[in-house]
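Trainee: Need coordinates for the following:
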Amino acid sequence: MSTIHATDETAAIQPTATLPPRITAALIARLTGMVAAGSGTDSRPPFPMTEVYTGAHVGDLPQSRPEDITEAFAVARAAQREWASWPLRRRLAVFERAHELFLREGETIADLIQIGAGKTRRMALEESCDVPMVISHYLKTARRVLRPRRHGGPVPLVTTSFEEHRPKGAVAVIAPWNFPFAIAISDSVPALIAGNAVVLKPDNKTALCALFGVELLYRAGLPRGLFQVVCGTGPDVGPTLIGGSDFVMFTGSTATGRVVGEQAGRNLIGCSLELGGKNPMIVLDDANLDDAIAGAMFAVFGNSGQACMHIERIYVHERIHDEFLRRLVAAAEELGSKIGAAYDYAPEFGSLVSADQLARVAEHVDDARAKGATVHTGGRARPDIGPAFYEPTVLTGVTPDMVHAKAETFGPVVSVYAFRDEDEAVRLANDTDYGLNASVWTTDLARGRRIADRLESGNININDGFVATYSAKSTPSGGVKQSGVGNRHGDQGLMKYTDTVNIGVVKLQVLAARARLPYEMQVKTTLATLRLMRRTRLR
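Mentor: As a prediction, the model looks like this:
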C-alpha cells in the first residue's frame, strides 16, 4: 500500500487516500482527463471521488455540460464513419487484442473497482472477467450474426430479398455503480463490434474503472474519438445524452428506466433497459440443503447484495423451513465475522457503495423491525470498519405493509418465508411487479423445470442463484414486467445495436399489374398462385 501525494502535474486532484501501489496520481489524472468536459470559468464543479473503505478523497471527476456532450457526439460520429467502413474482420482484430489486455490488467481493474464500489477482491476480479467473456463470445459469433442473408422474394426464382444489419450510429450507454466496469464495458463491446460509436455515462462514484476500460480499448486499436465518456448526474446530462444518440442502453432503477424510455420514445429511437428486481428463490422439500445454503449465501450476499439479479426473498417448504433458516442464519453470522476493507482476498464480505446506500438499506430493515419482523442476524451498520458497511441480515415475519416486502432493498438483506405446496410457492414468487430473476432448488430437475415454466421472470436458475443465467453469454438475458425491456447477451445483444435493412431485387417484372388483363382475372390468378405456392411449400 502506498499513499498518493499530489504533484505539480496533478495538483488539482490532490488525492489523499491510501491506495494500492498500482493506482498512482498520474493514472488517476490520465483517466479523469478522458472525460468530455469544459474547463475554465464556465465549467461545472467537479465531483469529489472517494475511496469507499475510508471515505478519503481520491480525486476530482470533471462534470460534463450539455455542450460538452454535444461535442462528444460530434467527435464520436466523425470517428464512427471510419470505423463502420472497416471490414468486420478488422474490427474484430481490435477485440482480439483487447481480450488479452483486459486479462493482463485484471489486478489494476480490480483495484479501481474496489476504490469506487467497495466490494471484496474476489467480486472485483470476477467482475473484471465479464468483459473478456463477452468479447470472446462475440468474437465467435459476430460474423454469423452480422453477415448479410439472402432470402426468397415474393415470387420464387424471379425475386430475391437481402437482409443487412447496419450500425445505428452513436449509442449511449448509461452504466450503474454496482458493477461499474462489467456493465459499462460489456454493454459497449457489442455496440462497437456492430460498427457504432459509443458515448458512455458511468456513475460518478465508480467512473475510474470504466475510464480505464475505455483506455484499454484505445490501446487495443479503437480509432481515436470513437468511444467518448461524459460524466454528471442523470438530470444534468441525461436529456442531452439521450437526445444526441441513436440508441440507448440503460441499466438502473425502474423509476429512472421509465424516464429514459419515455425520452427515447419521444425521439423515436430504440432503447434496452435492464431495471430493478425483487427476486425470489424457491427451496423445494427435496432440495440438497448443503447446496441450497451455499447458493443462497452467494445469491443474497454476493457484492453485499448490490446486484440487480440478487435474491431478496426466499420461500422454503414448511417441512425443511426451520432447518434451512437455522443454517442460513449460522452461515450469515459466519460471513459477518469476515467483513473487511482490504485490497486482498482476506475479507469475504465488503462495503456498500456509499453512506447513502447504507441509509436506504438501514431504513428498510428498521421499518421491518418496527412493524414486527424478526431480525435473526445482522441489522446493523459497522462504522468501526468503514462508513458504508452493513452486516449480512436475515429477516422473518416480513409482512406486505413493510417496505422491504415489495420494494427493492438492494443490500445484504433477505426475508425467509415458509410455503405449503408448489402452487403457493409459485403464487408468492410471482407476487411482485418485477420479473428479472428467480431461483429454484430441487434434486428433481424435471420438477424444477415445471416450476420454472410457471415463474414470471426473464432469468430463471435451477440449483443456482443467478450466475448460471448471467454467465451464459450465448443466451439473451433481460427482464419481464417492470424489470426491463430488451436483452443483453446472445445474438439479440448484438443485433439490437443495428438497423435491419431489406433490399429487394426483381429479376423479371412480374409484380406489376398486367396490361389488358381484366383485374378480376388478375385476382383469380393471384389467389390460385398463392394456393399453389402453399401446397408446394415454395412460399
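Trainee: rest of the way, CA atoms for contacts and neighbours
Mentor: Noted.
Trainee: Distance from the longest helix seen in the chain to the middle of the chain?
Mentor: Among the elements of type helix in the chain, defined by DSSP state H, the one spanning the most residues is helix 121-146. Offset of helix 121-146 from its chain centre (CA atoms, centre = their mean, to the nearest Å): 13 Å.
Trainee: Name the next helix or strand downstream of that helix, please.
Mentor: strand 149-152 (DSSP states H and E).
Trainee: Packing partners of that next one?
Mentor: strand 159-167 (3 or more CA pairs under 8 Å, 6 or more residues apart in numbering; DSSP states H and E).
Trainee: Return the set of buried residues in the strand it packs on.
Mentor: For strand 159-167, burial by neighbour count (16 or more other CA atoms under 10 Å) applies to 159, 160, 161, 163, 164, 165, 166, 167.
Trainee: For the last one, list the residues it contacts.
Mentor: Residue 167 makes contact with 84, 194, 195, 196, 497, 498, 499 under the criterion CA atoms under 8 Å, 6 or more residues apart in numbering.
Trainee: Select from those residues every entry located in helices.
Mentor: The helices, defined by DSSP H, take in residue 84 from these.
Trainee: In TSV, list the contacts of residue 167 along with distance to residue 357 and neighbour count.
Mentor: Shown next, in TSV, are those (distance: CA to CA, whole Å; neighbours: other CA atoms under 10 Å):
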residue	distance to residue 357	neighbour count
84	41	19
194	36	27
195	37	26
196	34	29
497	33	30
498	36	19
499	39	13
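Trainee: quick one, what contacts the residue lying closest to residue 417 once chain neighbours are set aside?
Mentor: Nearest non-adjacent residue to residue 417, counting by CA to CA, 6 or more residues apart in numbering: residue 315, 4.9 Å away. Neighbouring residues of residue 315 by CA under 8 Å, 6+ apart: 280, 281, 282, 283, 416, 417, 418, 419, 425, 429.
Trainee: Let's see which of the residues you listed end up in strands.
Mentor: Those of those mapping onto strands are 280, 281, 282, 283, 416, 417, 418, 419, per DSSP state E.
Trainee: Distance-wise, check residue 256 relative to residue 235.
Mentor: For residue 256, the distance to residue 235 equals 10 Å [CA to CA, to the nearest Å].
Trainee: Between these two, which has more neighbouring residues?
Mentor: Neighbour count, other CA atoms under 10 Å: between residue 256 and residue 235, residue 256 has more, with 15 against 8.
Trainee: Following up with a second sequence; could you model it the same way so I can compare the two?
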Amino acid sequence: MIPNRLQERPLPEDFARKLLLHSTNAKSGSLDKGELREVTSPFLSEPLGFVGVGSADDVIKAFELSRRAQQQWQERSIASRARVFKRFHDLVKAHRDLLADIVQLETGKDRTAAYDEVLDVMNNARYYANNAEKFLATKDQAGAFPVITSTTLQRVPKGIVGQISPWNYPLALGVSDAIAALIAGNGVVAKPDWQTPFSNLISLHLLLNAGLPHDLFQIVTGSGEVVGQAIAERCDYLMFTGSTKTGKLLGKIVGERLVGYSAELGGKNPMVIAPDADIARHIDTITTACFSNSGQLCVSIERIYVHKDIYDEFLTAFTAATEKLTLGSGLNWDYNVGSLINQDQLDRVTAFVDDAVVKGATVITGGIARPDVGPFHFEPTILADLGEGTDLETQEVFGPVVYVKRVASLDEAVELANSTNYGLNASVFGAAETAERLAFQIESGSVTINDGYAATWASISTPLGGVKESGMARRHGPEGITKYTEVKNIAQQRIMPMRGPKQMPRKYYGQLMTTALDLGKKLKFLP
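Mentor: Sure thing, here's the model as predicted:
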C-alpha cells in the first residue's frame, strides 16, 4: 500500500515494465525464463518493481551490441557527440521532478539529496558537452627539433567502458561518469546496484530520446559476483564506485589484464575545527556535512577534531543544530533526514553505535532507530569520549553517526586526521589563513574550507578523487574525460633523418646533436 504522502505524484502502473524494456536482460531473453528480482523501496510496503537477473551470457551479449555501435559512434565528430548530451541536459531538466521521485523511491533519501543528484547529472552533461572539443582535440606538440620534426597528439577512445555503480547515489554515480565516457567516443556496459536500477534505466531512456545510438549504452542488472565480475573481465576500462574491499578485488581482475581503472572507494572523512572558526555562522553547514543523505555519502564527515579552546561552544551548537533536523519520508521537501537504504544498513549503523557505547562512548544526541518514522530510519547521532578499540573510530559507518574529539592543538588535529588508511575528503573550519595552512597538511584527495564537501564536489572543472585506500584516478575536470582515451603520438620527420644527412660521417653525429641541444636551451625553442 502506498502511503498517503506519496499519492500526490503516484507512479504509472507500467512504470517498471517500461523501464525494464531498456535493459540488456530484456533483449537477451533472460526475462522469458522468469528470472526476475524484486526491487523494494524504503517508502513502500509493496515492491517498487522487478528487474532481470543478469548472467555472464547477458554481459557477453551487451559487449557485442555495444562494440558494434561504438565503431560508428567514435567516427562521429566530437561536436556531434556533444550535441546529444546538450539535448540530454535539457531532458533531465524537463523531467527533474520525475527523476527526483525515482531516486527517492529507490533509496528513501530526503528530497534535497535526491535533487542534488539531478543537478549533478545536469552539471556533468553541460560541462563535458561544452568542453569536450577542447579536452579531446588533436593537438600539435613540440617535436624533437624545430622544422624537421613535427608531433601530433591524438586521443582515441578506449573502446567499451565498464561501469559498476552503487546504491547511495544511483542517478549521479550511475550516469555522470558514463556521460564523459560516451562523449569521449566509447560505449558503456553498466551494472547498477540491485537495489537502485530504475534511476539508471530512466536515464538510458532519456539518453535514447536525446539521440544516443541504440545499443551503445548497455545496462545489465544482476549481482556483483556474476555481472560485475564479467564486466571487469571484458571491459577496456573500468569505472567503479563502492567499497575499498570490492575495489581491491576488481583492481586485481583488471590489473591482470593491464586494463585502466578508475575507482572512488571508502572514506573516514575528518573535519577540523580551529579556535578561530566562526561557529555560529557555519554550524548549519557543519551539520549538513555530517548528516546529508543520512550519512550515506562517500564524502560525508564521520569524525570531528575540535580545538580545546572552542570545544564546549562547538559541541553545544552542534548538538542543538543536529536536534533541529527533522526525520521523514515521502516525495516532498518537508524533512532533512530520510531513510537508510535497508535493514542491513540499519543493523550496521546500530552495531557501530552499540559497540561504541559498550566501550565507553557518550551519546550526546540520537543513537536510536526510529521505526515510528519509517522501517529503516535512524536518528542523527553525535558521540564523544570514545573508548579504546572502538570500531567507528577508524571504520567507515556510512550512516548518520559522527564522533567529536577534543584536541590540544591543531598539530594534533592534523595528525589524527591523517591517521587512517583513507584519504577521500576532509573539511576545515577556521579563519582563511588558518584553514588554508591546515588544508595543505591534510592527506586527502579533496579538502573543503568552511564547507563540508559541496564546494569541492560542485567545482566540476577540478579533478576529484581519493588517495591512499580511498581510490585511484579522478572524475571531473579534464582528467574525468581524458582517462577514457588512449593517447597516440604521431611524429613526422622531414628534410633529413633524425641522425643527420646520409653523407655526414657518423663520428660527427654526437657532436652535432649536443650542439643542437645546447642551442635549443639558449634559444628556448626546444621542449
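Trainee: circling back to that earlier point, tell me the secondary structure at the corresponding residue of structure 2 for the residue nearest to residue 417 of structure 1.
Mentor: Following TM-score structural alignment, the counterpart assigned to residue 315 of structure 1 within structure 2 is residue 305. Assigned with DSSP: H, G, I helix; E, B strand; the rest coil, residue 305 of structure 2 falls in the strand class.
Trainee: follow-up on the earlier one: distance to residue 72 of structure 1 added to the buried residues of strand 159-167 of structure 1, as a markdown table?
Mentor: Converted to a markdown table, those look like this (distance: CA to CA, whole Å):
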| residue | distance to residue 72 of structure 1 |
| --- | --- |
| 159 | 44 |
| 160 | 41 |
| 161 | 37 |
| 163 | 32 |
| 164 | 28 |
| 165 | 25 |
| 166 | 22 |
| 167 | 18 |
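Trainee: What residues does residue 392 of structure 2 make contact with?
Mentor: Residues in contact with residue 392 of structure 2 (CA under 8 Å, 6+ apart) are 352, 353, 356.
Trainee: And the helices in the stretch 401-539 of structure 1, which stretches?
Mentor: Taking DSSP state H, counting those that start in this stretch as the criterion, the stretch 401-539 of structure 1 contains helices spanning 403-406, 422-430, 445-452, 467-470, 490-495, 519-535.
Trainee: closest one to residue 476 of structure 1 among these?
Mentor: Closest of those to residue 476 of structure 1 is helix 490-495, at 4.5 Å (criterion: CA to CA).
Trainee: And the closest one, how far out from the chain middle?
Mentor: Remark: helix 490-495 of structure 1 is offset 14 Å from the chain centroid, using CA atoms, centre = their mean.
Trainee: Please apply the same query to stretch 336-347 of structure 2.
Mentor: Worked out by CA atoms, centre = their mean, stretch 336-347 of structure 2 lies 20 Å from the chain centre.
Trainee: in structure 1, what residues pair with that stretch?
Mentor: With TM-score structural alignment applied, stretch 336-347 of structure 2 matches the range 348-359 in structure 1.
Trainee: Kindly check the end-to-end length of that stretch for me.
Mentor: Using CA to CA, the end-to-end distance of stretch 348-359 of structure 1 comes out at 22 Å.
Trainee: How about stretch 434-454 of structure 2?
Mentor: Using CA to CA, the end-to-end distance of stretch 434-454 of structure 2 comes to 20 Å.
Trainee: Just give me how far it sits from the chain centre.
Mentor: From the chain centre to the centre of stretch 434-454 of structure 2 is a distance of 19 Å (CA atoms, centre = their mean).
Trainee: which residues are in contact with that stretch?
Mentor: Around stretch 434-454 of structure 2, the neighbours that count as contacts under CA under 8 Å, 6+ apart are 271, 274, 276, 282, 285-286, 288-290, 299-301, 414, 417-418, 422-430, 455-456, 464-467.
Trainee: and with 7 Å instead?
Mentor: Applying CA atoms under 7 Å, 6 or more residues apart in numbering, the contact partners of stretch 434-454 of structure 2 are 285-286, 289, 299, 414, 417-418, 423-430, 455-456, 464-467.
Trainee: thinking again about what came up before, what's the mean gap between the longest helix of structure 1 and the aligned bit of structure 2?
Mentor: Taken against structure 2, helix 121-146 of structure 1 registers an average deviation of 1.1 Å after superposition, with mean CA distance after the TM-score superposition for structure 1.
Trainee: That helix corresponds to what range in structure 2?
Mentor: Across structure 2, the stretch matching helix 121-146 of structure 1 (TM-score structural alignment) is residues 111-136.
Trainee: Return the set of buried residues in the matching stretch.
Mentor: Within stretch 111-136 of structure 2, the residues that count as buried by 16+ other CA under 10 Å are 111-133, 135-136.
Trainee: cool, stretch 374-384 of structure 1 as well?
Mentor: Buried residues in stretch 374-384 of structure 1, counted by 16+ other CA under 10 Å: 374, 375, 376, 377, 378, 379, 380, 381.
Trainee: Just the ones of these in helices?
Mentor: The members of these all map outside helices under DSSP H.
Trainee: Looking at those residues, spot the one nearest residue 79 of structure 1.
Mentor: Distance to residue 79 of structure 1 across the buried residues of stretch 374-384 of structure 1 (CA to CA) is lowest for residue 381, with 48.1 Å.
Trainee: what's near enough to touch the aligned partner of the closest one in structure 2?
Mentor: Structural alignment (TM-score structural alignment) places residue 381 of structure 1 against residue 369 in structure 2. The neighbours of residue 369 of structure 2, taking CA under 7 Å, 6+ apart as the test, are 377, 378, 379.
Trainee: Please name the nearest non-neighbouring residue to whatever residue of structure 1 lines up with the second one.
Mentor: In structure 1, the position corresponding to residue 378 of structure 2 is occupied by residue 390, as judged by TM-score structural alignment. In space, residue 390 of structure 1 comes closest to residue 381 once its chain neighbours are excluded; the distance is 4.2 Å by CA to CA, 6+ apart.
Trainee: same thing with residue 312 of structure 1?
Mentor: residue 414 (4.6 Å).
Trainee: Repeat that for residue 52 of structure 2.
Mentor: Using CA to CA, 6+ apart, the nearest residue to residue 52 of structure 2 is residue 36, at 4.5 Å.
Trainee: Tell me how many other residues crowd residue 414 of structure 2.
Mentor: Using other CA under 10 Å, residue 414 of structure 2 has 20 other residues around it.
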